[in-house]
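Student: pasting the structure only:
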């Protein structure tokens, strides 16, 4: 759904408590966001061709 999730794996190994909305974790989220890519890599042509082939096969099976 695009929502943020943040867990303290040391204290909450089963990820029951989402800490993403807590104000005291804003700095952690900011630091983690720095490591995320700002632009997605382009899909290579061979991957696009494979996906199109898969869609065509699925459509033919219907």
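Tutor: On my side now, so go ahead. Quick caveat: nothing in here was measured; it's all calculated off a predicted structure. Residues are numbered from 1 along each chain as shown.

Student: CA only for contacts and neighbour counts going forward, please
Tutor: Noted.

Student: where's residue 60, which helix or strand?
Tutor: In this structure, residue 60 sits in helix 45-61 according to DSSP states H and E.

Student: The structure to be compared is supplied as follows:
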């Protein structure tokens, strides 16, 4: 079974979300800062999930 986007689809999506979050954090204020914070937390959350799956197996 092949995934849409190939090998780099998910990493590119995570990088794009991170870039948008960085730009929003630099240019926005107030609620936009919270959105930027959430977007920048996404890679850390994905790493934690991957490590959790590795430790269990």
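Tutor: Thanks, I have the structure now. In this text the structure is predicted, and so the values were computed from the model without any measurement.

Student: Overlay them and tell me the TM-score.
Tutor: Once the chains are laid over each other, their TM-score by TM-score structural alignment, normalised by the length of structure 2 reads 0.32; 20 aligned residues with a CA RMSD of 1.5 Å.

Student: number of nearby residues for residue 51 of structure 1?
Tutor: Around residue 51 of structure 1 there are 12 other residues, counting by other CA atoms under 10 Å.

Student: can you check residue 38 of structure 2 too?
Tutor: Count around residue 38 of structure 2 with other CA under 10 Å applied: 14.

Student: Can you tell me how far it is from residue 10 of structure 2?
Tutor: Per CA to CA, to the nearest Å, residue 38 of structure 2 is found 17 Å from residue 10 of structure 2.

Student: One more: residue 24 of structure 2?
Tutor: From residue 24 of structure 2 to residue 10 of structure 2 the distance is 21 Å (CA to CA).
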